[in-house]
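**Student:** the sequence and its predicted three-dimensional model are supplied below.
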Amino acid sequence: MRLGTIGAWCAAFTVAPAADARPAAREIEAFGYDTLWYPEGLGTRESFTNAAVLLAATDRIRVASGIANIWGRDGVSAANAARVLADAFDDRYLLGLGVSHPRQVDPRGHTYRRPVATMRAFLDAMDDDPFVSPDGAKVTRPPVPRILAALRPPMLRLARERALGAHTFLVPVEHTRRARDILGPAALLVVEQKVVLARDPVDARRRARGALAWYLDTPNYLDNLRWLGFAEADFARGGSDALVDALIVAGDEETIAARCDAHLDAGASQVAVQPLEEGDPFGRETLRRLASVLLDPRE
């Protein structure tokens, strides 16, 4: 699967009603973005049915789950759902899978543990994928294009071995370099990048810290940041300036473009920009303004 170098990542699609999501998806498609990434949380819109809404509302843009929580369905149902979406919408769907976090898993009645082993077993179930039908029909079972949410080396290696590649989230450019070294040259590497289109640095850091609060209380992200060399002091009081600036790029269009270029130079296949825009949860004004500097009309 070949991806364009710039996608759009928008958390609002995981909670927005269809009446709001459809026109927003069409507008982002019209801006020219290659892929529309959306998440799945505990108690939010279900990932596969949500993808169907977004795909049906659009004509060209690829729609990708970033991510579908593997604790929310079994491997066979995930494979079959992805095949239905690929068949119905001209292979515009990309399945992103992730192990999520204890606070998103344990309330479902599961016990979050052994994330890499659990993901491996889930992929095994997807690949075995039995077909049992009362009519005994013989059918061709096409493979399911998939990408894994991965931050640390064990999951990155699994993404290299068992998927098209990795989707990273809340990472600085240094992580992209390390991830590419682990993945090798052929795998996809899609990097989410939060952006604040603002000229006032005080306002930009305020918005950035507001977006970081949940993640700075989430062990998986903190462990990854420690691996990258950040210390406990960087996580206090909403995050140090160095941490905030490494994870979230704020400034004008050219500043944001430079950060995206840095990820691409470090080995990203695609950078999925996530606007932190006040007033519109879909970030459409930010995406509109960035399109002229980020998007190559030839893609």
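**Tutor:** Looks like it came in fine.
**Student:** contacts and neighbour counts: CA atoms only from here.
**Tutor:** Fine.
**Student:** and the residue positioned nearest the centre of the chain, how far from F131?
**Tutor:** What sits nearest the mean C-alpha location of the chain, by Cα atoms, centre = their mean, is G66, with 3.3 Å. Distance, G66 to F131, by Cα to Cα, to the nearest Å: 27 Å.
**Student:** repeat for A186
**Tutor:** 31 Å.
**Student:** A56 too?
**Tutor:** Distance of A56 to F131, given as Cα to Cα: 27 Å.
**Student:** same question, T255
**Tutor:** For T255, the distance to F131 - Cα to Cα - is 51 Å.
**Student:** one more: A211?
**Tutor:** Look at A211 and F131: by Cα to Cα, they are 43 Å apart.
**Student:** and if you look at H101?
**Tutor:** 31 Å.
**Student:** neighbour-wise, which of the two wins?
**Tutor:** H101 (18 against 13; other Cα atoms under 10 Å).
**Student:** contact partners for the more buried one?
**Tutor:** Y112, T218, N220 (Cα atoms under 8 Å, 6 or more residues apart in numbering).
**Student:** return the member of these nearest to L151.
**Tutor:** Lowest distance from L151 to the contacts of H101 (Cα to Cα) belongs to N220, with 8.4 Å.
**Student:** putting a second one here so we can go through both:
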Amino acid sequence: MTSKTREAYGQIGIWSGALHRSRADDAGKAAIAEAVAELDELGYGTLWIGGSPSADDAAAVVAATRTITVATGILSIWDHTAAEVAARIATLDASARDRFVLGLGVSHGPMVPQYAKPYSAMVAYLDALDSATPPVGAGHRVLAALGPKMLRLAADRTLGAHPYLVTAEHTAEAREALGPDALLAPELSVVLDTDLDRARSTARGMLARYLGLPNYTDNLLRLGFTESDFEGGGSTRLLDSLFALGDAEKVKDRTRQYLDAGADHVALQVITAEEGSAGLPRAEWRALAEAFGDEL
């Protein structure tokens, strides 16, 4: 596999947890294939498959696209062994493998019965990827890193970091921890709704489930938020720091804050009132592509 470069990700990508072909019926599989092919044509730099995908899910998205970089965002190291993942990646043809990036994470204690020593487990997983035949090398993997220790590991052993549910301030701190050369590709959740009260309500519907996961809340506490910010699905201050709310121009402005803070790439996750993060918001993806234009 040819090592990916930071530039290959583009500045703007799409993050979606609805691209799991393995969980879809025939109609769902067809809808996913059509949606990712359109995202490719719209010019986005990278497509992030969210919600703990498998290597099979990623392979299906790669097969349905032509040029876009495809990344798992993220594959849980507890759900799939390194040997299994490396073997599946090895079945892709050469051009497909060169467009694929393995995003890895340690998930969360409340979701994983065997969760223990996550940092050591990640180191062992990376070692296993290095020794696989063929290996999945550092230039084709990123880590879902939040804290300083995991960010340093991302810089040392992978192309960089893909932090989820973070502020622009965290992005600045992550850039400092990673150094100037590592990829930094945070996720940014988006609600395209000019009614801010309604947009915040939609955002709370998505955020509430993450506020029960210590890895996220501990990170937010490090950033200066308090326990009171986690009540009721999230305070206005928390929502306005974590989300891009409003029209496409507001999304562009918020995205620019992350890029100015040191991000190389921002992965936009569109949240809708009707489907939350579970649907394929193709109209919103088109609207954002039009708004960003040549910046994609």
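**Tutor:** Alright, I've got the coordinates. Fair warning: this is a prediction, and the values are worked out from it, not measured in the lab.
**Student:** now the contacts of H101 of the first structure as TSV including distance to D203 of the first structure?
**Tutor:** Shown next, in TSV, are those (distance: Cα to Cα, whole Å):
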residue	distance to D203 of the first structure
Y112	37
T218	25
N220	28
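**Student:** inside helices: which ones of the residues you listed?
**Tutor:** Per DSSP state H, helices hold the following members of the contacts of H101 of the first structure: N220.
**Student:** look at the residue nearest to A90 of the second structure when sequence neighbours are not counted and give its secondary structure.
**Tutor:** Nearest non-adjacent residue to A90 of the second structure, counting by Cα to Cα, 6 or more residues apart in numbering: P134, 6.8 Å away. What DSSP: H, G, I helix; E, B strand; the rest coil gives for P134 of the second structure is coil.
**Student:** now P134 of the second structure: how far from R66 of the second structure?
**Tutor:** For P134 of the second structure, the distance to R66 of the second structure - Cα to Cα - is 23 Å.
**Student:** one more: A132 of the second structure?
**Tutor:** Taking Cα to Cα, one finds A132 of the second structure at 27 Å from R66 of the second structure.
**Student:** who has more neighbours out of the two?
**Tutor:** Just comparing A132 of the second structure and R66: by other Cα under 10 Å the higher neighbour count belongs to A132, 18 against 15.
**Student:** contacts only, for the more buried one.
**Tutor:** When contacts are counted by Cα under 8 Å, 6+ apart, A132 of the second structure is found next to A82, A83, A86.
**Student:** where exactly do the strands run in the first structure?
**Tutor:** Assigned strands in the first structure, in chain order: 6-9, 35-38, 62-65, 68-69, 93-98, 146-149, 165-168, 188-197, 248-251, 270-275 (criterion: DSSP state E).
**Student:** mind putting those strands in a markdown table, mean neighbour count and distance to G239 of the first structure included?
**Tutor:** Converted to a markdown table, the strands of the first structure look like this (neighbours: other Cα atoms under 10 Å; distance: least, Cα to Cα, whole Å):
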| stretch | mean neighbour count | distance to G239 of the first structure |
| --- | --- | --- |
| strand 6-9 | 27 | 22 |
| strand 35-38 | 26 | 25 |
| strand 62-65 | 25 | 28 |
| strand 68-69 | 25 | 27 |
| strand 93-98 | 25 | 25 |
| strand 146-149 | 26 | 23 |
| strand 165-168 | 28 | 20 |
| strand 188-197 | 27 | 15 |
| strand 248-251 | 23 | 11 |
| strand 270-275 | 25 | 19 |
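**Student:** ok, P115 of the first structure touching G98?
**Tutor:** No: contact between P115 of the first structure and G98 fails when scored by Cα atoms under 8 Å: they sit 9.1 Å apart.
**Student:** just checking, what residue in the second structure corresponds to F122 of the first structure?
**Tutor:** Matched across to the second structure, F122 of the first structure falls on Y125, judged by TM-score structural alignment.
**Student:** distance check, its match against E284 of the second structure.
**Tutor:** As judged by Cα to Cα, Y125 of the second structure and E284 of the second structure stand 37 Å apart.
**Student:** over to S95 of the second structure?
**Tutor:** Separation of S95 of the second structure from E284 of the second structure (Cα to Cα): 30 Å.
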